[in-house]
Each structure stands twice: as C-alpha cells, then as structure tokens.
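Engineer: Quick one: sequence plus predicted model below, questions after.
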Amino acid sequence: MQQALTLESENGFRNIHGRKERFNTFVARELISLDSKHLPKEKIDFLISLSEGFEAYDSSPESARRRLVIDTRKALYSLSKVFDPPTTIKPPKLRLPNQKDYSNVEINVKDSTPSLDSTLSTVKGIGSKTIELLASLGIFTIRDLLVHYPRDYVDYSQLKRISSLEAGETATIVASIRRTNYFTSPRNPNLSVLELLIQDSTGRIKLTKFFAGRRFSNRGYLMKQVSQYPTGSTVAVSGLVKEGSYGKCFIDPIIEVLENQGTSIKSKSIGRLIPIYPLTEGLTAVRIRRVFDLVLPFAAFWKDPLPQERISHHSLMSIQNAMNQIHQPNNLESLNAARRRIVFDEFLCLQLALLRKRNLFRKKPAPQLKKVNQINSLTSQFYSLLPFSFTNEQKRVLHEIESDLESSEPMARLLQGDVGSGKTVVAIAALLYAVDSGWQGALMAPTEVLAQQHYKNLCKWLPQLHVTVDLITGSTPNSRRKQILDDLSTGGVNIIVGTHALIEDSVSFSRLGLVVVDEQHRFGVYQRDLLLRKGLQPHLLTMTATPIPRTLALSIHGDLDVSQINEMPPGREKIKTSMLQFSQRNKVFDLIRAHIKKRHQVYFVLPLVEESEKIELRSAVDVYHELSNDLFQEFNVGLLHGRMSSLDKNSTINSFVSGEVDILVSTTVIEVGVDVPNATLMVIDHADRFGLAQLHQLRGRVGRGASFSECILIDSGKNSDSRKKLEYLVGSTDGFEISEIDLRMRGPGQVLGTRQSGLPDFALANLVNDSHVLELARKEALYILNSDPELNSYKLLKDNLDLHWKRFLGNSQLN
C-alpha cells in the first residue's frame, strides 16, 4: 500500500491505473480489509473514513487528494509499529581472558610448610603495613582472609547496547570513538576534563573523565591522554550510567582501547563482577584485591569436609572452587553457586551443633511428671475457675506439653503465639501440672513490669487452688527475699515468678520440675542455662509473642520442639489501625478526648525517654509535660519509662490499672506485661522509629476488653520505606505475617537478636533469604547424625564444627 501511495504521489495524484484496477479502488478495498483484531475502535473508525475518502477520490480536488494520501501514509506508518515488532539487536560480544586456575599456580611463601593457619606474614608480596591494616579488621591468618567475603559486587558483566542503557545501572558497552575533546575547567584551573563521544549501531553516548591536580592541567599531558583514544578506534567501557544534562552518560568509567572486536580484554575489571570488601582507613579496594591475588592459591589447601557423594547429591560446588569464585567470580551463575555452597556449610554447622546439643540434652534423665490425683487435678480445678474455655489450639498445645512432661526425656519446647492468643494461660496450666505431680515451677520474665503482671495473674487463681506463689525481682527487699529463698529451698513455695534475680547463686529449689521462660529471645543462652541447672534436669518451656514462620523456627531453634497457637480466643475485637503524618498529629488530641469521655483509657508511646541533641525526636518526658500542663489539664496523665525506680514504675502501673490515670505516656516498657482491658486507644508517636513486630506488640496492649479499640501510628519519617512499613501494619493484624515482613525489612540479626538468642552472626548466610538452603542443610545434618551420631566418619566436618561453634558462641550452651 505504501508503494502504491508513493507512485500516486510521484505521478501528481492523477489516480493512476494499475494492471487490473485504479489506485483509489485498490487502496479503499485494502484499508477496510486490514486485520483489525489488535486495533482500538478509534483506529478502525479512522481507517473506514480514509477508505470512504478514496471512494470519492476521483471527484475530489487535487489538494484534497494530496491531503488524503499524506494522512493515509502516516496512518499506515503508525500501524506498522503495531504489527511489525522492533528488531532486537543482540548485546555486544566481549572476549574475556580465562579466569586464573589457582590449582596450578605456584604458591609464594617464606617458609616451606604453608597452611591455611599460616600468618599473612609468610606470604611473599604482602607488606608489613598491609598486614597491620588487615589485623585491625581481625584478619591474621590466611584462613581469616579467605573467609573475609565481599559485602557486595559491582556488576560490569552486563553487556549492553547504548540504546538499552538505563540510568542508575552498571553496564559494559563496546563502541567506536567519534570525537575526543579536552579542556581545563574555567572555574577550577586544577581540574581538567576529557570527553569522548562514542557510538554503536543503536546510538551515541558521552564519556567524561576528570583529572584533578595542577600537573594534569599541563597541555602536553592532556594531548597525550587524547592520543590514547584515536577517532574510529573501538573501546570497551564499564561504569555507572548517569542521567546528565544532555541525556545518559558515563562519568569516570573504566575504558580500554581494543585492537579489534575479537581482542581479549586486558583489564581485570571491564566486563566482570568486581568484589567490594569491608575496608578500614588506609586499606584501599585496589590493595585488598591485590592481596587476594596472592592468597587465593591457598584455597587449594582447603579440604572439603563433605564426601564427594554428598556434594554431588545436593549439586554443590567444591569448597575450593567456591572460595575462588566468591572472591573472583567468572559470572553471576558461578557466583551464586559459590555462595550457595558456603551458605550451605554455615547452616550445616549450625544445624549439626543444634541437633547434637538436642541429642545430648535428651539423653539426660528428667523427672517424669504425672498427676497425683487424676480425677480432681489442679488443672481441671483451674479450668473451672476460668470465665472462659480453652480454644482448640490451646488444648492441642497443652496436650503436647503434658505428653512431654510425662516423658523421661527433658522437654525443650518453644511456644509461639500472636499477641493475645492465650499463651500465658497455657503456661499456668503447665505449671499447675508440675505442682500436681509434686514438683516446683519457675516462671522467668525479662522485665519487672512483665514479672509483676504474671504474678498478679497467678494470684487471681492459685490461692483458690491452695497453690503457693511468690515473686522475686531485683527490687525485692532483703528481708522479704530471705523469707522467699527459705520457702523456695524447703518446698514452701510451689511456683516462683521472677526476673534475672532467679538465676542468682543464692536461689535454690527443693524440687524444680518445670522452667517457663517468657519472651525467651530477650534472655541470653547462658542465663537460661543457669536457671535450668538449679534442678536435676527440669523441663523447659520457652514462650514468645514475636512469632517467626514455623519452618524458620524449626531451623533456627533446631534444639527445641515448636508449638504454635494459630487461633485467637473468641470475643476479641479487631483493632482498627490508622496512620497519620506528623503534620496531622493534632487530630490525635480530639480522638484522645473522645475515648476518655467514654470512660476509657489511652496509651501514648514514644521512642525516647528524654530529649536528645543527636536525634530530633519528641521524648516521653516532653510529651508528658505538654499533655498534663497544657492539653489535658482536666485529666490525669501518668509517665512511665525504664529509668524510673521499680517503686515508681509499680505505682504508675497500678494507678493505670485501677483507672486513676487516664493517659499513660510511656516508652516501650509497656510493650509486654501491661494488661488493662479498659485501655482502648494506643497512640504511637514517631512510629517509623520502631520495628514492625514491636509495633504489633504495642498495638496488642489495647483491644483486651469488649470495647472497640484503635491504634494510631504517627509517621515522622521522610522516606517512602518508613511509610511502606507502617502501611503493612495498617493492612494486617496477623503477627506471623507481620513478623515475616519485619524479618525481610530489618534482617534477622535485629529482629531475633543474635547475641541474645545465641545464634551466630553468619558471614554470608541470611536466615530469611536463604531459608531454602537452611532447610536443605537441616536435612543433611539429620542424615549425617542418623548414620553417624559421633561423626567418626566425618573428622574434618567435626573439626570444622568445633572451630565454628567456638568462634560463634564461645563456651555458651544452647538449650
């Protein structure tokens, strides 16, 4: 059709006659016969109008004919874009030299017996200054350096054409030089600029290189630089694509002139993945990469702890190859394979250690707790006192716990459940089961506030069952403490509630049968151990309201059985959650007044106790004065934070619980332990400063009664990430879902608290993103221990395990 239109135009729009028909008849017919399946209605209507125009072509004046032909050519051109997909141009080819094979490289050492545990001073080429700088990073031996993995990579391996470059990405292109220009900056005579305009078959782009210093402003030096990039020569360029004043450009890229298209690249950076290492002052990226060139041959000494059969079974890379590829990867595929192998080994050590500890723990004889009176047991009496019934989930979990308590193997169980799911009442039932069997129980909480709350809950029910309960904390008076300790050692106290005070040497039990640890992630491994050692081998139940996905819990708490309560008790109102910007915070005050007028109470939570010069955040003390002196003089406002004395804390909490205080201004000290059914509004100022799981915990302080409750999040953040985080909380009330998002956003180290939980800080592994490798490592650990519990056939693996565990955890013992 375009050919026909061209001929008609060249012949003066005379409606030329073809072999069979005239021009206008041909075009009119072809226009309405076009495939219209992929065209919008307005396009089809336009083609029909053009066809009708050609039907009247003979009787139209020349100017109308000319306009009709032009419009038709434009329409057909736009249609060709729809029907003819653009031709894709393949990325350029770049010939990289083969990666160095370190297995055949001669190792340069100063002594004749090199090993992975040799100091860096034994390697030829590493100077004393470099050794000193590496020592400041904790790197002393060859092994230390090999496990000093890159924290990231600059990816120059993506070969692209100029037209497909995107601002903000790193890439490599191959193009020819069209023009070279140089000049000295008019504003700074010590700054010289070299500009290259390069071109490939898809477009052009400008490269800019800067030379800072008076010696680089010399005309002769600049001419020499220009001569290195002759017009017409081919160059390979790697760098970060930026958006400049005149389009996309490269600023200070790596450039190499090629003799021809098939020439092998000499640069060690162009077209490659460049490792980025953690550095220190004086230790440059170039220097540490040179050190790795000298040390990587020693990876050949790294013996594989796994037999070849198991390596092949899991499709793993050899450890020697993995060490080479993690530091100098050939491509993304080999980098991912190397990382998978090293992460697998890290997780395997963790899983083997956890499972071995678990096996050792289970071999110890534990008290078999069996009810003395099966018919009228303490637990059945406890059920009759409760104003509600256990949910099916609570019954299931309690049955799992009771089965463990009756076993001769010590229980080690983690109980997970969302805020308000009823974990505490299950723990009380378990403690009563121990007392009914003639043993004592201990409940340890991380804060005095939480310990006080547990004690009050127990005091509601246990005196009616003639079960004695007491509380011991750091603030317990000495005279009272002595009486409690005497009663505990003689069996006069059936259940003791306490904080870290329970693990003091002076605390001894008559017959400790069950230890319950609440908010277990807040305790160190050694602290939990100390409490367990106060009995022959008591059973252990740990609880957390900061849940993590079950598969992850089974893996990182591999020494614990995991129970999960997934059902909320009936009658709990859903908490409405809203978000306000900091500029809208005045709206909160009207909401507070409305809740108090309905005779309800309000929490107002802030991240800081007092004003800080370093952080521009409102503090609890400032807000307390503002609310009590200015905005809500007619109401009672209380203040609670961690720096207050235990006496003042308890006084404030009791006043809030009794209803004397209408508004409680607090820090996160109320995150757990404060249970006030009359509190219906939670205001969290600077909510962007908290983790998602922590915000969910704080939100759980309201909605504990039958009244409608709500939570207001005030966002003072200035970036989209903080807003996105809070939007997750607004849209979800599922603690497990929120915790998983929190893990992904903040990382497991912050959420789980690796130092407190006893988990190692992995060199490469990530508990969230590498969960599939973690599961694989756990299965392999189970396979190895089932076939060889003492690891007699895995001597290297056993040595590695001892080395890793000693480095990660010292002499701490995981329970």
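Structural biologist: Thanks, I have it. What you are looking at is a predicted structure, and each value in this text was computed from that prediction instead of being measured. Residues are numbered from 1 along each chain as shown.
Engineer: Could you use CA atoms for every contact and neighbour count after this?
Structural biologist: Noted.
Engineer: max-length helix in this protein?
Structural biologist: Criterion DSSP state H: the longest helix present in the chain is helix 332-363.
Engineer: So which elements touch that helix?
Structural biologist: helix 319-327, helix 771-787, helix 795-809 (3 or more Cα pairs under 8 Å, 6 or more residues apart in numbering; DSSP states H and E).
Engineer: List the buried residues of stretch 388-400.
Structural biologist: F390, E393, Q394, V397, L398 (16 or more other Cα atoms under 10 Å).
Engineer: how far is it from where the chain is centred?
Structural biologist: 33 Å (Cα atoms, centre = their mean, to the nearest Å).
Engineer: just stretch 330-347 next, same as before
Structural biologist: 19 Å.
Engineer: now stretch 174-182
Structural biologist: Taking mean C-alpha positions (Cα atoms, centre = their mean), stretch 174-182 and its chain are 44 Å apart.
Engineer: Please apply the same query to stretch 379-386.
Structural biologist: That offset, for stretch 379-386, works out to 43 Å (Cα atoms, centre = their mean).
Engineer: Okay, buried residues for the longest helix of the chain please.
Structural biologist: Quick answer for helix 332-363 (16+ other Cα under 10 Å): 334-335, 337-358, 361-362.
Engineer: Same check on stretch 271-282?
Structural biologist: Applying 16+ other Cα under 10 Å to stretch 271-282 flags G271, R272, L273, I274, P275, I276, Y277 as buried.
Engineer: A434 is in contact with I428, isn't it?
Structural biologist: No: A434 is beyond contact range of I428, at 9.9 Å (criterion: Cα atoms under 8 Å).
Engineer: With neighbour numbers in mind, choose between these two.
Structural biologist: A434 (30 against 22; other Cα atoms under 10 Å).
Engineer: so when I look at the more buried one, I'm seeing a helix, right?
Structural biologist: Yes: A434 forms part of a helix when assessed by DSSP: H, G, I helix; E, B strand; the rest coil.
Engineer: then this one, side by side with the first:
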Amino acid sequence: MKIDDVHKSVRFIKGVGPGRAQLLARLGIYNISDMLFCYPRRHEDRSRIRPISEVKAAGVETIEAAVTATGLLRSRRGQSMLKVRISDGTGRMNIVFFNQPYLKNYLKKGVRAVFYGRVDNFKGLQMNNPEFEIMGEEEHDSVHTGRIVPVYPLTAGLGQRWLRNLIYGVIEDYSAYLKETLPTSIRARNKLLGYGDAVKNMHFPKSEYMMKESRRRLVFDEFVFMQLFIGLKRHHIRENSPGVKHSVKEDFVSSFLGSMPFELTKGQRKAMAEVSKDMASSKPMARLLQGDVGSGKTAVAAYAMALSAHNGMQAALMAPTEILADQHFITISQFLSPMGFRIELLTGGVKDKESVCEKISSGEADMIVGTHALIADTVRFKNLGLAVVDEEHKFGVIQREALLSKVPKRPDMLIMTATPIPRTLALTIYGEFDISTLSDMPKGKRSVITYWFDPSRRSEIYDFVKARLKEGKQAFIISPLIDSAKRADISGAENIYSRLKNDIFSGYAIKLLHGKMPKGAQDAAMKAFRDKEADLLVATTIVEVGIDVPNATIMVIDHAERFGLAQLHQLRGRIGRSAGESYCILISDAESNSAGERLGSMIASQDGFYISEKDMEIRGPGRLFGVRQHGFGELKLADLTNDLEILKKARDEAFRIVGSDPGLDKEEHRNIRSAMDRRFRYGHEGGGAG
C-alpha cells in the first residue's frame, strides 16, 4: 500500500460502490483522504461496562452479557418484536428489537455481545433497539461498543453503524501512512502527539485523555498552518513588495488639524501617528483601523488620504454600498476640499463615469471615493498611493487585492471596520495587519437608551415616537424585510410604510428606503431625511452604515430577533449623534434562547467590543466575519472562541518559522511546505502568498 492511495475514490473501498459513493459525496467525502479527515461530530463513552446488578432504569448504559433465550413476538400494533433475554452472572434483563426479526439469526442462545442503549423499566429492566456488537472467541478491537465511540454526521441513505465500520477500516489501513507535518522540535516543545496517532485517536480514542490530546494536536495543526499563511503573506507584502514612501511634515499635520471642524480625540491622534509612521516607510502599510460606531474612523481615513495627496499621490476609498460611499464623499469633501484637494465620487449611480475615469487616469482627481466600481477594468489610476477599504469584512480578499493591484507599486492600505474585532480574530483573519483601535468617543457623543418591548405594546411605542417628532426630532423605523410576500408573519418595510403613512402617522412626512428602489429614489429619500424634510424614515438594513443624521434621535427596530447582535448594534449607531437623549426600541416576541440572549446583550451594553465578543459566542466567527472569504478554508476542529491558548502557541511557532525560513527551504520544513500546498492550493512564494 502506498500513501498515494489516499487519493483513490471511495467507490473502490470494499462495500461502497457507485451508489454509496454518491451518498458519501453529500458529506464532502470523495476519496480516502476525505474520509480520514471526516471527524466525528461527537463521541459517546461506551467503555464503562456496568454489571446488570448495578444498572438502574432511566440511564444510558453499556452491558456485556450472554444471550440465554430469544423469542419472536408481535406487538398490539402489529410490529415484530424480537425479545432477547441476557445474563452476565450478576443479573438478567431483556433486550427488545422492533421490526428487526432478522437479528434472531445473530443473537442466538450462548452468543456473547456488548449492548449500548437506554435502560427503562417495563416489568423489569429492558433496553429497546440498542446498538450491539457480538464478541468473538478471541480478544479484538470493538468498533461500536465497549469503547469511546465516534458519532459521525450522516445523510439520508447512510447509517451510523455502516459509516463507522467503513471509517474504522480506512483508519486501520491508512492512518499509519500519514506523513508527519510538524518538525520534531515543535512537537517536543508543545508536547504534541504524532500526526497519524492523533488522526486515529480523533476517530477511535483509546481513552478520554487520548481523545483530548488528539484534538489538541489537530487543532494546533489547523492554527499553525493558518498562521503560516498569514505570516508568509505578511512577509511577502512587507519584504518583497515595493511600496510607496510618503513624506510627513509638521506643517501639513498642523494644517490638517486646523481644518477639522472639531477637536480630535486622543485615540484619533494616536491612530494618525501610527498611520504617519507606516506611510513614511518604504514598506507597504497594512493597517486595520477599528473602532465602535461613531468613534471617528472617517477623520483618520481623511488624514491618511490627505497625506497621500499632499505627497502627489492619489488616494481611493472603497465602501460596500452606494449610500455609504455617498456619505463618505460628503464628509471627506467637507473635511478636505477647503485644503484644495480635488475629490471625485465613482459608484454605479454616477451618471458621467467616463469623465470621472478620465480625471482619475490623468491625475486630476486627488482622491476618489466609490464602491466596487473602483475595481472595474475601465478605472486606471495615475499614481495610487493609498487604498482605504471601509467595512472590510463585507468585501472578499479578491476584491481588496483587485484595488491594490491597479498600480505597479503596492499602495499603502488602511482597512476600517465599525465591528470591533474579538481578540482571537485579530490574531487570525486580520493577523497580517497592524491594528489601531479607537477606544474613546468624540465630545458630544451620547449613549443610547435601549428598551425591549413585546409587539403588544406597539401603540404605546408609536405614541412615544410621536411625542419626539412633535419636539422637532426625527426617527427611523427598521424592518428585516422589504415586503411580507415570503413571510406573512413579518411586516416588511413597504407594508409598515403604507400603514404608518395612511393611518398612524398620517400627519407626518414619511419616506421609504430599501435596496430594491431605483438609485434616484434612494437618493431622494436620503436627502429628504438628511435635510429634515421627512420626519420618519422607514427602512431596511440598508441604513446600517453610511447614515449620519444628528437630528434623528429615535430608532424602532421591528422583529428585532431577526437581526444579528452586531447588526443591531450597527443600526443603533445611526442615532445618538447629538447632545440630546436618543432611544433605541426593540420590538420582539423572541422565543429562542439565542434571540433572547442577543436582545438582552443590547440592553446590557453599548460597548462594541463586548457586543462583538458576545455575537461571536452566539453565532460563531465564520458567520460573523466570513473566515472562509479570507482564504483560510474551513476549520474542522478549531474553535476560535475557546482555543485561544492553542492559537497563541501555534502563532508563535508559525512566526518563528517565517522569521528563520520564509522560503520553507530547510529540510525540517519540507513537509510543512507540502502541507501548505495541499491545504491552501497555492505556492507560498511571490504572488501565491499574497
């Protein structure tokens, strides 16, 4: 047998064939290698064999006993019942199998077997339809009972027992041929099991200790290769990519600070100093600017863009939506136009795109704010020195890199997020970046009073909104859907708009805003609300980012249980932008524990970092930040929430390797190099690492 055999199709395994191979494909199992790494979703400890004399009803037990009698009966409903009497010398009990009469050919008088299942009291101790395994005359490894047993994910047409038998055979035949991926020095330093032993015991552990240690080894592998991916990419960007060097002069910094219409916070000044240091280097900047909603990230981005333009380079800011791009264009124009910089907007809704593109290619435009329209083939920068990407987690790596690849020299890069990054993710999906954090808020930023009410109190809520509108304030009404066509139990934005406009708020100016409206209609609704021509804005999550209306001091979120926690926090961030009190009202009859936990967290805290950590606990990091879109593939075993200590050690080892052998050329790193190629399907050098 050769290790290359692991790439053979599963259809060639005895007992599989084409039909079952198609069923296995639903589980992502196409070859023997896939089967080796199809880890159990959980384990059941069936190793503690208990004497029948100690067994009590209402518990799950493992019993080894001999068959003393069998009988085939019929239930009152007509089901066949195979009744098996067993004894282990300390006591007797019954085993009953429904609609499985063929088992009488296996469980004959005198046969010894191990039974695993729930014990109940039916005129005596009894197990119904347990898993069992017949014992041979000689000692041998058990698969289904008498040990810690794996429980695998299934699909229709595949049984747990059949799949467990199949994987057991593959593990026995192939696990010894798995190549060790990590050098002896790393394994010794971290007291790790060998790779083949870890894979084998992850499926069929010899003990609880081996189960924990095998998982620790395999989680370490997932993390160390993820960190190598990050480290090699970071090394390539910093050491091999020619960057743009900017000159930072005190008179420019003073001029910028003097042009700001407000006093910058300590956090903003610190972030600006970090950006200045990066941009003054000939190595490309790769910096993440994170801060809570309203912490002032745009001002820091404006500083970086002004610095690049002051050095004769162009700066581009890419946002995920047209509304956010429009808002950035307005804000940055207010900040920087008085300094003499020429700023252009490029989105799908811009009418004269050709003219804007000409200004970009000629260098007439110093700064360009836009959406993904910036990465179109028709856009050619004259000398791009800085790329700013806002709400970065809503873009894929490919889109981000497409903007950076517009010019020969890699531009400095600043990415921004209003969703604070939990510590584990800062070490993982953003590990290639230096991080600046805005932890303080600008003066005048008020906390938002948050309530959670049942839908039965909706009329009281609307009365409260009316009272605020009479004071001259404005309000948002948010719905998770555009219309109610697909979910009659949820009021969509269009339905709410019609009801409020024609009835409850008939005396007020109301506008509707959602993503399926024409761009012109969206702009008109936003302008009316921004200019205080509308009292109420009924909208979907399109207003999650990019809306800055200080006079809007109240937000009602309908069916709040339908939103993620971070999304709720982002929506709440649209208000509280003035000196007066602001109110966020969550309407929900949430029944699930997770929905209740989300809404409770909104009431309990306005700290974006706390909210982000809680959201990751509830929803998982993959759904929250899109781990796969960052190129890391799937984490089969590692848990970014609970495996932080393993992650730290794996990161240290990975960056030690990158520091000493970035080409992975040393003999001890050859297997790592092969494993990297298999896991990430890229060459680790040059553009492959990027």
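Structural biologist: Yep, it's here. Since we're looking at a predicted model, the values are computed, not measured.
Engineer: what do we get in structure 1 for K648 of structure 2?
Structural biologist: Alignment note: K648 of structure 2 maps to E775 in structure 1; criterion TM-score structural alignment.
Engineer: Now its match. Nearest residue, chain neighbours left out?
Structural biologist: S555 (7.0 Å; Cα to Cα, 6 or more residues apart in numbering).
Engineer: To which residue of structure 2 is the one you found aligned?
Structural biologist: Checking TM-score structural alignment: S555 of structure 1 goes with T428.
Engineer: what about the strands in the stretch 101-250 of structure 2?
Structural biologist: Taking DSSP state E, counting those that start in this stretch to define them, one finds strands in the stretch 101-250 of structure 2 at 112-121, 125-128, 131-134, 148-151.
Engineer: Make CSV out of the ones you listed and add distance to V543 of structure 2.
Structural biologist: Shown next, in CSV, are the strands of the stretch 101-250 of structure 2 (distance: least, Cα to Cα, whole Å):
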stretch, distance to V543 of structure 2
strand 112-121, 53
strand 125-128, 56
strand 131-134, 55
strand 148-151, 44
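Engineer: Looking at those, which is nearest to M602 of structure 2?
Structural biologist: With Cα to Cα as the measure, strand 148-151 is the member of the strands of the stretch 101-250 of structure 2 nearest M602 of structure 2 (37.0 Å).
Engineer: So which bit of structure 1 is that closest one matched to?
Structural biologist: Using TM-score structural alignment, strand 148-151 of structure 2 pairs with 273-276 in structure 1.
Engineer: Go ahead and name everything in contact with that stretch.
Structural biologist: 150-157, 285, 327-332 (Cα atoms under 8 Å, 6 or more residues apart in numbering).
Engineer: Please pick the buried ones from the residues you listed.
Structural biologist: P150, V154, D155, Y156, S157, H327, Q328, P329, N330, N331.
Engineer: Under the alignment, what does the first one map to in structure 2?
Structural biologist: P150 of structure 1 maps onto P40 in structure 2, with residues paired by TM-score structural alignment.
Engineer: Check the gap between the nearest residue to its match once chain neighbours are set aside and Y174 of structure 2 for me.
Structural biologist: Spatially, and ignoring its direct neighbours in sequence, P40 of structure 2 is nearest to Y152 (4.4 Å; Cα to Cα, 6+ apart). Taking Cα to Cα, to the nearest Å as the measure, Y152 of structure 2 falls 19 Å from Y174 of structure 2.
Engineer: Tell me if I712 of structure 1 really is in a strand.
Structural biologist: Yes: assessed with three-state DSSP, I712 of structure 1 lies in a strand.
Engineer: Please pull up the equivalent of it in structure 2.
Structural biologist: That one, I712 of structure 1, aligns with I585 by TM-score structural alignment.
Engineer: residue contacts, the nearest residue to S491 of structure 2 once chain neighbours are set aside?
Structural biologist: Nearest non-adjacent residue to S491 of structure 2, counting by Cα to Cα, 6+ apart: S484, 5.6 Å away. S484 of structure 2 makes contacts with I490, S491, G492, N495, as judged by Cα under 8 Å, 6+ apart.
Engineer: quick one: which of those is most hemmed in?
Structural biologist: G492 (24 neighbours).
Engineer: Next one: the nearest residue to it once chain neighbours are set aside from L125 of structure 2, what distance?
Structural biologist: For G492 of structure 2, ignoring the flanking residues on the chain, the nearest one in space by Cα to Cα, 6+ apart is D483 at 3.9 Å. To L125 of structure 2, D483 of structure 2 is 57 Å away according to Cα to Cα.
Engineer: if I read this right, A338 of structure 1 contacts H327, doesn't it?
Structural biologist: No: A338 of structure 1 is beyond contact range of H327, at 9.4 Å (criterion: Cα under 8 Å).
Engineer: Need the single longest strand in structure 1, by residues.
Structural biologist: strand 170-184 (DSSP state E).
Engineer: Let's check: the centremost residue of structure 2 is which one?
Structural biologist: The centroid of structure 2 falls nearest to G622 when counting by Cα atoms, centre = their mean (1.9 Å).
Engineer: secondary structure class for the aligned partner of it in structure 1?
Structural biologist: Using TM-score structural alignment, the partner of G622 of structure 2 in structure 1 is G749. What three-state DSSP gives for G749 of structure 1 is helix.
Engineer: Using the three-state scheme, assign the nearest residue to G749 of structure 1 once chain neighbours are set aside.
Structural biologist: In space, and not counting its chain neighbours, G749 of structure 1 is closest to D761: 7.3 Å by Cα to Cα, 6+ apart. For D761 of structure 1, the assignment made with three-state DSSP gives coil.
Engineer: how about D761 of structure 1, what's its match in structure 2?
Structural biologist: So D761 of structure 1 corresponds to E634, using TM-score structural alignment.
Engineer: how close does the match of G622 of structure 2 get to H521 of structure 1?
Structural biologist: Distance from G749 of structure 1 to H521 of structure 1, by Cα to Cα: 12 Å.
Engineer: now do S164 of structure 1
Structural biologist: For S164 of structure 1 relative to H521 of structure 1 (Cα to Cα), the value is 49 Å.
Engineer: Between the two, which is the more surrounded one?
Structural biologist: H521 (22 against 10).
Engineer: Please look at the more buried one and L752 and confirm they touch.
Structural biologist: Yes: with contacts counted by Cα under 8 Å, H521 of structure 1 reaches L752, the gap being 6.7 Å.
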